[in-house]
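Novice: okay, structure incoming, though there's no sequence with it:
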């Protein structure tokens, strides 16, 4: 397959990234709260380790599945290309979710889509993304201010908002070139005989995923010793079943109004307050797609 050389050929990836990051933070925060509710003993470092394992498992299995399917009998070149595009989007979604989850654990709340986009592209570029962010930060903030911070903090909170457009433009060009090379190599790997293509797809995604994990570690430094208050787990109210409600209604009918009021006061005393607007599920990170979020600067909570 001929390697894609023009930025416009993969411009759809930037649009995809915009849609993904528009609704990521609420999903990320809910996932982290769910994780803490089910595993309250985990420290921030242990939560990041669990996020890493979830992320690597997701991208590795996705690459292997597409690698096996793309070379199956009856799958043409166009279909194989479509599978590779779908897998690229899936990898991007998982990487964006992982990046923002690590950011939240470090107490940085990224609600500005431009900052979130710069973070994800910078992580996927590895050392090249780090160097680019540092260079632009030194130009706008001075060598002393930029040199004393981790680059993840610079791009998510400390760099002036007016500089983010320039940072995103630089990162976008480098990101699209990197993705063009990776997509071409991915298609070549999946042209191998059935079975081998699956191994190449899975191993390739695992290697790239580990590079992103390492880049996230370098972007923010050591994990904090405590969680930010925004990640406090939410306690669910245990709701009675239909049969229990019917039985209670019959009991209230027998006891009269006074008995019903006593039951209501007892229930209020037994059940802690909950936030009904924050449903939680302890599941693997979803593949979010949505609209752009609010454009406000993120900062440490």
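Specialist: Looks like it came in fine. All figures in this text were calculated on a predicted structure; none of them were measured in a lab. Residues are numbered from 1 along each chain as shown.
Novice: going forward, measure contacts between C-alpha atoms and count neighbours the same way
Specialist: Fine.
Novice: packing partners of whichever strand or helix holds residue 89?
Specialist: Using DSSP states H and E, residue 89 falls within helix 77-105. Applying 3 or more Cα pairs under 8 Å, 6 or more residues apart in numbering; DSSP states H and E, we find helix 77-105 packed against helix 11-22, helix 24-38, helix 44-70, helix 113-125, helix 164-190, helix 196-220.
Novice: A further structure is provided below for comparison with the first:
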């Protein structure tokens, strides 16, 4: 068997079936996250609280808000594992819930930045494209642009508003498969260090999810590019 086949884990029917199950689970998690995201409302609220902020400043505020929440989410689960009455069994359950919470926070951040850029992402399939690609960071941007034949990494406006829905679904399938290998469906990337005893898990959890959050921030930047010079009319009125 080639090293490439070993790397992606295609080692027989059993593995393929497991991969299909993980993809289905991840699709449900992504769909739930984008349905529950409140990015548009968050952008409007932050604009009202910071009436003198320029678009670039508002994006930085959104980034700090998101990274803080991601880091605290990871640290909280790690801390739970250090409490004798809780233990690693409950912490593992909390970690499963944390995957969902992390995805919702990531979707909210990505949709909020889309609002600042004036990109409306109404349907679930297109929202999932933005979330899945952002979770993969720069790699996600490269996968999307390669799939649809774009010559720029700032792909979101074209893909999310003009690409036919059939192409969007094909892109989503590709991104979901990559995310499964990346470890999201099993919680692999999120579990790192959470169940380490004596308080170390809390530290690793905090740093680990903040690092994953930074990957999402990078992915969103690759999707939209630099912030616009001016706000949309809706955000201008919200001040």
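Specialist: Alright, I've got the coordinates. Source: prediction; values computed, not measured.
Novice: sorry, back to before: closest one to residue 76 of the first structure among the helices and strands packed on helix 77-105 of the first structure?
Specialist: Evaluated with Cα to Cα, those place helix 44-70 nearest to residue 76 of the first structure, the distance being 8.1 Å.
Novice: for the helix holding residue 89 of the first structure, buried residues please.
Specialist: Using 16 or more other Cα atoms under 10 Å as the test for burial, helix 77-105 of the first structure gives 80-81, 83-85, 87-105.
Novice: check the gap between residue 62 of the second structure and residue 164 of the second structure for me.
Specialist: The gap separating residue 62 of the second structure from residue 164 of the second structure is 30 Å, by Cα to Cα, to the nearest Å.
Novice: neighbour count winner among these two?
Specialist: Under the criterion of other Cα atoms under 10 Å, the comparison of residue 62 of the second structure against residue 164 puts residue 62 first, with 22 against 10.
Novice: now do the same for the more buried one: its match in the first structure.
Specialist: Taking TM-score structural alignment, the alignment pairs residue 62 of the second structure with residue 51 from the first structure.
Novice: against the second structure, where does stretch 243-255 of the first structure fall?
Specialist: Under TM-score structural alignment, there's no match for stretch 243-255 of the first structure.
Novice: list the contacts of stretch 156-170 of the second structure.
Specialist: By Cα atoms under 8 Å, 6 or more residues apart in numbering, the residues outside stretch 156-170 of the second structure that reach it are 119, 120, 121, 125, 126, 127, 129, 130, 223, 224.
Novice: output those in TSV; the columns should cover distance to residue 30 of the second structure and neighbour count.
Specialist: Output for the contacts of stretch 156-170 of the second structure, formatted as TSV (distance: Cα to Cα, whole Å; neighbours: other Cα atoms under 10 Å):
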residue	distance to residue 30 of the second structure	neighbour count
119	20	18
120	18	16
121	15	19
125	10	20
126	11	23
127	9	24
129	9	26
130	10	28
223	18	30
224	20	21
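Novice: now these in CSV, please, with extra columns for distance to residue 39 of the second structure.
Specialist: CSV is the format used below for the contacts of stretch 156-170 of the second structure (distance: Cα to Cα, whole Å):
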residue, distance to residue 39 of the second structure
119, 12
120, 11
121, 10
125, 16
126, 14
127, 11
129, 15
130, 12
223, 16
224, 15
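Novice: gap between residue 185 of the second structure and residue 25 of the second structure?
Specialist: 7 Å.
Novice: okay, those two: which has more neighbours?
Specialist: residue 185 (24 against 15).
Novice: so the more buried one touches residue 22, yeah?
Specialist: Yes. With contacts counted by Cα atoms under 8 Å, residue 185 of the second structure reaches residue 22, the gap being 5.6 Å.
Novice: wait, residue 147 of the second structure sits on residue 172?
Specialist: No. Counting by Cα under 8 Å, residue 147 of the second structure does not reach residue 172; the two are 10.5 Å apart.
Novice: out of the two, which sits in the more crowded spot?
Specialist: With neighbours defined as other Cα under 10 Å, residue 147 of the second structure and residue 172 compare such that residue 172 has more, 23 against 13.
Novice: what's the match for the more buried one in the first structure?
Specialist: Using TM-score structural alignment, the equivalent of residue 172 of the second structure in the first structure is residue 168.
Novice: without its sequence neighbours, what residue ends up closest to that match?
Specialist: residue 118 (5.4 Å; Cα to Cα, 6 or more residues apart in numbering).
Novice: okay then, goodbye and thanks.
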